[in-house]
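Visitor: only the shape, not the letters, is given here:
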């Protein structure tokens, strides 16, 4: 067989093999075993299946077009040209599979005993923490667990590896935090990244900080606040939703050996850990004035005293700390266009998360637990975190109670969805599944 004929035959076989393997890639609804209450909410499931289905159809069309080309115009092409086109086709095939694997890792955990249901409950918490229906339509949010102490988000509507726009927000939360109120700190910080993107908050704040930087006699502190503003905005979101629960969780994440606590890296979007905790306390005190924030800041000082630092770093941290009141005022009074004249605290209605109100709710729920099951999930985390900080609940009881609440939220969202689907006319269900 001539070299070009052999190449033509070989690549035809390889292309057909791609099609055969592609046909074995099934939708998750046909392959992912889990109890019903651990499953994704329909909006997330439909968005993912539509995205992946479109990728499979597009790839199948490309492979079929390549095979058709081989059988016609490709008969006159060189072996080099045949191979070049096939290589790009196979790269596209692998890109589609990598997108499948991204969501497979998320969905496969839903089959784990208890953990799968708790993850479904965290989806509900995340959706509640993201909700600002007056200002945007929030995308679906799904959660999964991974090792390590930090969380991360792949935001919705951002480009995925291999192309295409991510149909859902995917949040990775640390397994070591399951289950305790600290997981709310990590989870809602990542939710804050998505919320800030939907409000175009970071560019808006960055402009305000650049003005401050130009006006300042010592602009270095403001230059750093501007560099760190993306992570700070997410910390702000977390504090606005769950109060002191956020700061306690943050301390758990950034409690590192001393050299890391004071490392100032202008290339890192995360603030230096020492000042980040002080900033969290300052934001909390601005939103919810209470002695607990100064007590928390003093505790952090006792963990990591700065007296032994070199003069340069101690002076920089002192400048940052001195600028905290003015910087926090910028955060709390900033009114981005997306909020139509409101500040973020006003839009997020932070008044109901004040420490005394949270403590009062805990006392009420202790006598009438059924009321807790009717509260917003993020409020439940805020109340229990405050109670833990007040010494009103033990870590063991907190863990047991949150496990029950996550299970309840997962079950309720599943039953609510089932009831809605049962009452939805068939023509509409067909449209949703299309």
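Guide: In hand now; what should we look at? As the structure is a computational prediction, the values presented were derived from the model and not from experiment.

Visitor: alpha carbons only for contacts and neighbour counts from here, please
Guide: Noted.

Visitor: quick one: the strands in the protein, in order.
Guide: The residue ranges that make up the strands of the chain, judged by DSSP state E, are 141-146, 152-154, 169-174.

Visitor: so which of these is nearest residue 88?
Guide: Among these, the nearest to residue 88 by C-alpha to C-alpha is strand 152-154 (26.3 Å).

Visitor: residues in contact with that closest one?
Guide: For strand 152-154, contacts defined as C-alpha atoms under 8 Å, 6 or more residues apart in numbering pick out 169-173, 190-191, 193.

Visitor: returning to that earlier point: include distance to residue 202 when you put the strands of the chain into CSV, please.
Guide: As requested, the strands of the chain are arranged in CSV below (distance: least, C-alpha to C-alpha, whole Å):
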stretch, distance to residue 202
strand 141-146, 21
strand 152-154, 16
strand 169-174, 18
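
Visitor: alongside the first one, take a look at this:
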């Protein structure tokens, strides 16, 4: 090749085509034993999705190489190379995200716990979706640093624009592997996305708050998606998610009342208080009262000037009505039924959980029937206590993780 510019373009293209070829080796981003820890269907779907994007990228690179070799206009070829490079980075980001999530399963003990949490997430979604005839996506749970959990929902378009996410990828924070009820909040995000409840709930919240002011109606409606996820976790597990939430969102009094424009999360104060009200609404008096009183004494709105504290004070009288609207009002998303018709919180009341623990006895952690039919209630039993001693907390965590490791069948060794 005598044209230096075309030769330079050819070498640059060779670099990116080699990078694409290397990206196709998925064992480079997650070890074969980590891929083998995934449930077969999820492993197949995830790998197929990633390899499809890589194959499309490779075909694009091959087409560009042919254009360069046949003396197509150089400027057009270079523009195409720049587009290929951007596409590569997007595909790489997608592969790295899922590869990092899968790689966490290399350690057998942690891998077994994460498989159990996959099952919990799917069971949480199925509780709502199956009665509605909506297909439940697979769930891939992975641990990461930080305070709060997160989800990359199944069915949304990924960075590489090569198709939709085939799984619900749920981040659980490492500190909350000991109390992983946030997975129910994230699973509810997926459920609410598929049912369309967020929009309906937003209107219901606006109806309640609008009786006081349009400003409050707008605020509460804007928080619908996060409120819906909190409500979903409560309906499926009862009280245990509430102290876990309070532990994560606590901060200074100014911080827990702060309203951030555009943030779908309610201020931590109102979020915790609403969760406490959900417990009162369905269960009456209980340990949630002490949590509510603690937050009242710790973060009373009267200590602060300004709009944030005014919103908190104005919203407090509405919480019983909001709790009832979220859980007892019929919605089209649920086939004209209230959410409680699909997930009755009375099944996870303290009394109901105590009865389950009493009747199950030693079989609570060993029964295959309970594991497959009552996994969410068993999880609620195992996370219902709040140990005050670190040694006791370690025992509770060990018990929970042993059960989670047995919840999903151990996969047989297989090629990734």
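Guide: Nice, thanks for sending it over. Predicted model, so just to flag it, every value in this text is computed and none were measured.

Visitor: fetch the TM-score of the aligned pair.
Guide: In this superposition the chains share a TM-score of 0.89, using TM-score structural alignment, normalised by the length of structure 2; 407 aligned residues with a C-alpha RMSD of 2.8 Å.

Visitor: which of the contacts of strand 152-154 of structure 1 sits closest to residue 381 of structure 1?
Guide: Of all the contacts of strand 152-154 of structure 1, residue 191 has the smallest distance to residue 381 of structure 1: 14.6 Å, by C-alpha to C-alpha.

Visitor: quick one: what's aligned to that closest one in structure 2?
Guide: When structure 2 is aligned by TM-score structural alignment, the residue opposite residue 191 of structure 1 is residue 187.

Visitor: what residues are up against that match?
Guide: 121-122, 124-125, 151, 170, 229.

Visitor: drop anything exposed from these.
Guide: The neighbour-count test (16 or more other C-alpha atoms under 10 Å) applied to those identifies 121-122, 124-125, 151, 170, 229 as buried.

Visitor: in JSON lines: those residues, plus distance to residue 250 of structure 2.
Guide: Rendered in JSON lines, the data for these read as follows (distance: C-alpha to C-alpha, whole Å):
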{"residue": "121", "distance to residue 250 of structure 2": "25"}
{"residue": "122", "distance to residue 250 of structure 2": "29"}
{"residue": "124", "distance to residue 250 of structure 2": "26"}
{"residue": "125", "distance to residue 250 of structure 2": "28"}
{"residue": "151", "distance to residue 250 of structure 2": "21"}
{"residue": "170", "distance to residue 250 of structure 2": "22"}
{"residue": "229", "distance to residue 250 of structure 2": "18"}
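
Visitor: please narrow these to those residing in helices.
Guide: Assigned to helices by DSSP state H, the following of those qualify: 121-122, 124-125, 229.

Visitor: in a markdown table: those residues, plus distance to residue 314 of structure 2.
Guide: Formatted as a markdown table, these follow (distance: C-alpha to C-alpha, whole Å):
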| residue | distance to residue 314 of structure 2 |
| --- | --- |
| 121 | 36 |
| 122 | 38 |
| 124 | 34 |
| 125 | 34 |
| 229 | 23 |
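
Visitor: of all those residues, which comes closest to residue 211 of structure 2?
Guide: Proximity of these to residue 211 of structure 2 (C-alpha to C-alpha) peaks at residue 229, which lies at 24.1 Å.

Visitor: nearest residue to the aligned partner of that closest one in structure 1 in space, please, no chain neighbours.
Guide: Under the alignment defined by TM-score structural alignment, residue 229 of structure 2 is paired with residue 234 of structure 1. The spatial neighbour of residue 234 of structure 1 that comes closest, neighbours along the chain excluded (C-alpha to C-alpha, 6 or more residues apart in numbering), is residue 192 at 4.3 Å.

Visitor: look up how far residue 237 of structure 1 lies from the one you found.
Guide: Distance, residue 192 of structure 1 to residue 237 of structure 1, using C-alpha to C-alpha, to the nearest Å: 5 Å.

Visitor: same check, this time on residue 200 of structure 1
Guide: For residue 200 of structure 1, the distance to residue 237 of structure 1 (C-alpha to C-alpha) stands at 14 Å.

Visitor: okay, those two: which has more neighbours?
Guide: residue 237 (27 against 15; other C-alpha atoms under 10 Å).

Visitor: once you drop chain neighbours, what's closest to the aligned partner of residue 145 of structure 1 in structure 2?
Guide: Using TM-score structural alignment as the criterion, residue 145 of structure 1 maps onto residue 143 of structure 2. Once its chain neighbours are removed from consideration, residue 143 of structure 2 has its nearest residue in residue 172; the separation is 4.9 Å (C-alpha to C-alpha, 6+ apart).

Visitor: now for the residue nearest to residue 371 of structure 1 when sequence neighbours are not counted, how many residues are close by?
Guide: The shortest distance from residue 371 of structure 1 to any residue that is not its chain neighbour, by C-alpha to C-alpha, 6+ apart, is 6.1 Å, and that residue is residue 365. Look at residue 365 of structure 1: counted by other C-alpha under 10 Å, it has 15 neighbours.

Visitor: from residue 372 of structure 1, how far out is residue 365 of structure 1?
Guide: 6 Å.

Visitor: quick one, what contacts the aligned partner of residue 280 of structure 1 in structure 2?
Guide: With TM-score structural alignment as the criterion, the equivalent of residue 280 of structure 1 in structure 2 is residue 275. Residue 275 of structure 2 sits next to 230-231, 234, 242 when contact means C-alpha under 8 Å, 6+ apart.

Visitor: helices along the stretch 251-400 of structure 1, start to end?
Guide: Along the stretch 251-400 of structure 1, counting by DSSP state H, counting those that start in this stretch, helices occupy 258-261, 273-287, 291-303, 311-322, 324-333, 344-348, 355-367, 377-390, 395-423.

Visitor: go ahead and confirm residue 338 of structure 1 touches residue 200.
Guide: Yes. Because the distance of 7.3 Å satisfies C-alpha atoms under 8 Å, residue 338 of structure 1 is recorded as touching residue 200.
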